[in-house]
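[1] Sequence and computational prediction follow.
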Amino acid sequence: MRKGEICVKKIKLNHRLIQVYFLAVIMPFLVFFGMLGIFSQSAMGQLEKEVSQFYKSAETMRQSFQELIILDLDGLIAGETDTFMEQSKELVNLRLNDMMLKVGDVQYFYQFSKVPLRVHSMGLTGSFALTDGTPVQYSINFASVVQRDMIDKARSVSLRTGMTALLAYFALNLFFFYKIAKMIRGSFNEMKGAAHKIQTGNLDFDFPESNVDEIDEMYQSFDEMRLQLKESQEVQMQYEQNRKELIANISHDLKTPLTSINGYVQGILDGVADTEEKQERYLHVIAGNAKEMEHLIEDLFLISKLDIDQLPMRTDPIDMVPYLQDCVLDWQFILQREKMSISLETELSHAHIIGDREQLKRVINNIVNNSVKHLQASGSIKIELKKEDGGFVVGIRDTGVGIAQDKLGHIFDKFYRTDAERNRKIAGSGLGLAISKEIIQRMGGIIWADSQLGKGTTISFYLPEQGEKQ
């Protein structure tokens, strides 16, 4: 079916080219001959008009045949009958079509030439008497022989000139039609080749530029489509890669605590934990691993809800100063056991915003937890709060190992982990910062990161002040 459809489109294109050819060449050809006919008719009418005007002026010659003869024959004078008959033979030199003379009782008829009916002629009739008293009657038909020659010559010249111009016009149109057809077919062949490349999955090519605006616009539109397809393909490939990495990470991150839980449970069952103190220690390890698995599953569930925009966001009034103080107190208790420190620095007494308290707490915990993973013993985390541009900026700075600049732009991507070698000592799914970015954006803010290798990382986010959020 697809081949048939392509064939139909090709035939339609040929039909259109034939139509263009007819309009560009044949139609002007017909119009030219029509105009040539009109020109011929006009020229004929003009010449006939001139002939009529000529013979109309000849009406003044109607005085007498004798005067006409004297006028045209340079001194031929009518006298005696015999003399007149001899002299009348000179009339053949006149531009006459035919002539009838009746001299006395004898009638004479002369026919000199045949003139087309379309050429005007004029008849003169009259009578007079010779000097010997013989009556003469005449009837003369003046024909435009000279004018007819002019018409024939004009027709011949017009026809030759017209045919020459027509052939030149035809050749010129044929040349331009060939160039246009070649250009159009070349453009479609280019498009066909591009479509075939896309069909085979090849999106790494460029379209040529065209000097014709319409074709260049078509190329640009097709190239934009190619780039969009390429971008979609790259995104799809990236998602597929992320999915595979996610499965691998989840498998590892779930396998590690599960293996640990299974080992400690088996130890309890086998009686390895033969004292109450050992059993309590085993149970604490099992609980910690179970908590880690719970966090991982919770992150997966949360990112799924964010992807489909089904995570409700509350609009609670929050004073960021006491709110951050509470967060610092919670983390101080946890970090003391790791010999790490966390503190809050701010010159503000109040910082009112509107947001979801629970989700904002998740953002701060994700960032701090991410910093803790990269801190060495005795490392520190500092939270700074300051007012800026109609809102508040929270910066969480650590003294960890830092992040390379070429990786810094990806840390908010889903499933991304800064350790390209996937250091298995650092747990996590790579979803924490991606979740934080989504939450901050839904609260009307922005989030960014600054880092230097060996000097630590600062992750900051901006939230509008209460009443400033749009």
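    Received the coordinates, thanks. Residues are numbered from 1 along each chain as shown.
[2] drop to CA atoms for contacts and neighbour counts, all remaining ones
    Will do.
[3] which stretches of the stretch 151-300 of the chain form helices?
    Assigned by DSSP state H, counting those that start in this stretch, the stretch 151-300 of the chain shows helices spanning 213-269, 276-307.
[4] Mind listing residues that contact stretch 447-459?
    Here stretch 447-459 makes contact (C-alpha atoms under 8 Å, 6 or more residues apart in numbering) with 367, 371, 395-405, 408, 437, 440-441, 460-462.
[5] again with stretch 154-167
    29, 32, 36, 40.
[6] Of the residues you listed, which belong to strands?
    In strands, judged by DSSP state E, none of the contacts of stretch 154-167 are found.
[7] Which of the residues you listed fall in helices?
    29, 32, 36, 40 (DSSP state H).
[8] Pick the one among these closest to L71.
    S40 (35.0 Å; C-alpha to C-alpha).
[9] got a list of what that closest one touches?
    Counting by C-alpha under 8 Å, 6+ apart, S40 has contacts R155.
[10] circling back: and the helices of the stretch 151-300 of the chain as JSON lines, adding distance to M163 and mean neighbour count?
    JSON lines is the format used below for the helices of the stretch 151-300 of the chain (distance: least, C-alpha to C-alpha, whole Å; neighbours: other C-alpha atoms under 10 Å):
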{"stretch": "helix 213-269", "distance to M163": "36", "mean neighbour count": "15"}
{"stretch": "helix 276-307", "distance to M163": "76", "mean neighbour count": "15"}
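[11] Presented hereafter is structure B, for comparison with structure A:
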Amino acid sequence: MKWNSIVFKLGGTIFIILMCVILPLTYTIDQLFARFYFSEARHQIDQLAYQYSRTLTDLKDMDSLKTVARLTKTEICIIDREGKVLYTSNDQHLPQETKVSGNLLSSVYSGKAVKQDYFNPYNQKNYLASGKPLQIDDKVNGAILVFSKAEQIKQTIHHIELLLLASLLGALCMALGFTYIASKKLASPLLQMEKVTRDVAKGKFYRKVAITSNDEVGSLAAAINDLGHELEGYRNRQTEFLANISHDLRTPISYIKGYTQVIHDKLYKNEKEKDLYLSIILDEVNQLNVLVADLFELSKIDGGQLDLHFNWVNLHDLIENCLTKVGLKAKKKKLRLLKEIDDRIPFIYTDAVRLEQILMNLLENAIRYNRSNGDVKIAGYADKKKVNLVIEDTGIGISEHDLPYIFERFYKADKSRSDRQGSTGLGLSIVKQLVILLEGDIKVKSTLNKGTSFSITLPFRVRENS
């Protein structure tokens, strides 16, 4: 496994988080147990000292303290007011007739209960000590002291700490195993996505990511699959586009070359035939000009180099100008040009050249793909926030399959909609981009063999009186 892999990074993160929880928890448990055990030990010897201070009433009963000390693993002694040991359960601990010194003696002299750590100078050992004032038949006026070896308590705590350490090591091993399994489980979809994405980048669009969950990872997998599908469609349309462009370039060039050669070699019969050939050459040059202009327009849009010049535009005059320009083409196909523009439409703030380019493209398409004796209609109306323009025709329509893709630049609709008169498959893509640049929106509705309707929405601004 690579050190910089997602599995290692994810596993390391999970392991560190687990350690940040386990280590402080283990330390806290150890400290709590140590304090609890010491507290319990102090409480036990304190209770023992308290009980004997209440029940010990005769010096004859002192012999029983040896038995109690042996059973409770403690040391018991009785001292007088001067700190002299009157009785002890273990002469090696505090021999009889010796004196207790230090803080323990000070506490005893004060007559208060004694409960503290004590270092025994006679055997050089540490004890937990507890004491209570003691009064026996007015003969003994001192205290009873109970000692418990601190070393025994520490050994018990040490054993517990060893058990905690063993548990910690076991928890670390379990954490490592859990981290490895969890990181592999979590990273597996990401690694699969990486592999599929690289395959898609190489053109293997058929590769798909398995969607195993409904969370964000599953959503990402679905997005990658959708991206692959879109890229596949994009590549197919680009291939078709290049094929169409090659054909659209080759055909007029072939015509131009052929008829130019005929004129150059003077193979025409008369001047009328020569003029016909020149007319064909001119038409093909115009076709090439349309194609090159469309490609140049798209190039400027993609490069952000398309200059816009916004100004107040009289929409009525602009539409009338467009209808005048396409009037001759409509007349040749015996089409009726209809106009329904709301007189209340005000001046709009837009780029007149680009808006005219949009309308001309849509009107020419409506004429090109319409039937003889059909209608082409342009309508316009305004509301409080938008200006709406609609271009309708009664032409051949667009199939339901092609409709979602007609604004894509590398998409060319059904070949029955295409002829050699300016159809490059780029016009509607340019229209879409221009509408967006004018801060508007465009939608299309179409029924095959009945007609098509394009709706353009542009922002409405109130013109201030100068």
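    Happy to help now that I have it. As the structure is a prediction and not an experimental result, all values here were calculated from the model.
[12] Can you pull the TM-score for these?
    In this superposition the chains share a TM-score of 0.69, using TM-score structural alignment, normalised by the length of the second structure; 396 aligned residues with a C-alpha RMSD of 4.6 Å.
[13] out of the ones in helices among the contacts of stretch 154-167 of the first structure, which are buried?
    29, 32, 36, 40 (16 or more other C-alpha atoms under 10 Å).
[14] Grab the most central residue of the second structure for me.
    E216 (7.5 Å; C-alpha atoms, centre = their mean).
[15] according to the alignment, the helix or strand I456 of the second structure falls within goes to what range in the first structure?
    For I456 of the second structure, the host element (DSSP states H and E) is strand 451-459. Aligned by TM-score structural alignment, strand 451-459 of the second structure falls on residues 456-464 of the first structure.
[16] For S127 of the first structure, which three-state class applies?
    Here S127 of the first structure is strand, with the state taken from DSSP: H, G, I helix; E, B strand; the rest coil.
[17] what residue of the second structure matches up with it?
    S127 of the first structure maps onto nothing in the second structure, by TM-score structural alignment.
[18] S127 of the first structure contacts Y138, correct?
    Yes. Using C-alpha atoms under 8 Å, S127 of the first structure is in contact with Y138, at 6.0 Å.
[19] Mind listing the shared neighbours of these two?
    Contacts common to S127 of the first structure and Y138, judged by C-alpha under 8 Å, 6+ apart, are F65.
[20] More neighbours: the two, which one.
    Y138 (19 against 15; other C-alpha atoms under 10 Å).
[21] Now do the same contact list for the more buried one.
    Y138 of the first structure is in contact with 65, 99-102, 124-127, counting by C-alpha under 8 Å, 6+ apart.
[22] Mind doing that once more with 7 Å?
    100-102, 125-127 (C-alpha atoms under 7 Å, 6 or more residues apart in numbering).
[23] ok, now which ones touch the corresponding residue of the first structure for K300 of the second structure?
    Aligning on TM-score structural alignment places K300 of the second structure opposite K305 in the first structure. Applying C-alpha under 7 Å, 6+ apart, we find K305 of the first structure in contact with L311.
[24] ok, K305 of the first structure to G445 of the first structure distance?
    20 Å (C-alpha to C-alpha, to the nearest Å).
[25] now the strands: where do they sit in the stretch 351-466 of the second structure?
    Remark: strands assigned in the stretch 351-466 of the second structure by DSSP state E, counting those that start in this stretch are 375-382, 386-393, 441-447, 451-459.
[26] closest to Y180 of the second structure out of the ones you listed?
    Closest among those, once you apply C-alpha to C-alpha, is strand 441-447, at 51.8 Å.
[27] That closest one vs the first structure, average distance?
    Its aligned residues in the first structure lie a mean 1.5 Å from strand 441-447 of the second structure after superposition (mean C-alpha distance after the TM-score superposition for the first structure).
[28] do stretch 253-263 of the second structure as well
    In the superposition with the first structure, the average deviation recorded for stretch 253-263 of the second structure is 2.2 Å (mean C-alpha distance after the TM-score superposition for the first structure).
[29] residue range for that stretch in the first structure?
    Aligned by TM-score structural alignment, stretch 253-263 of the second structure falls on residues 258-268 of the first structure.
[30] now stretch 369-387 of the first structure: which residue numbers in the second structure?
    The aligned range for stretch 369-387 of the first structure is 364-382, by TM-score structural alignment.
[31] Start and end of the matching stretch, how far apart?
    24 Å.
[32] Kindly report the same for stretch 265-275 of the first structure.
    First-to-last distance for stretch 265-275 of the first structure - C-alpha to C-alpha - comes to 14 Å.
[33] What residues sit buried inside stretch 36-53 of the first structure?
    36, 40, 44, 47-48, 51-52.
[34] Same question for stretch 304-318 of the second structure: list its buried residues.
    Applying 16+ other C-alpha under 10 Å to stretch 304-318 of the second structure flags 313, 315, 318 as buried.
[35] repeat for stretch 327-342 of the first structure
    Those buried within stretch 327-342 of the first structure under the rule 16+ other C-alpha under 10 Å are 327-328, 331-332, 335, 340-342.
[36] Next: stretch 140-154 of the second structure.
    Quick answer for stretch 140-154 of the second structure (16+ other C-alpha under 10 Å): 140-150, 153.
[37] mind putting those residues in TSV, distance to V262 of the second structure and secondary structure included?
    Output for these, formatted as TSV (distance: C-alpha to C-alpha, whole Å; DSSP: H, G, I helix; E, B strand; the rest coil):
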residue	distance to V262 of the second structure	secondary structure
V140	147	strand
N141	145	strand
G142	142	strand
A143	139	strand
I144	137	strand
L145	134	strand
V146	132	strand
F147	129	strand
S148	126	strand
K149	124	strand
A150	121	helix
I153	118	helix
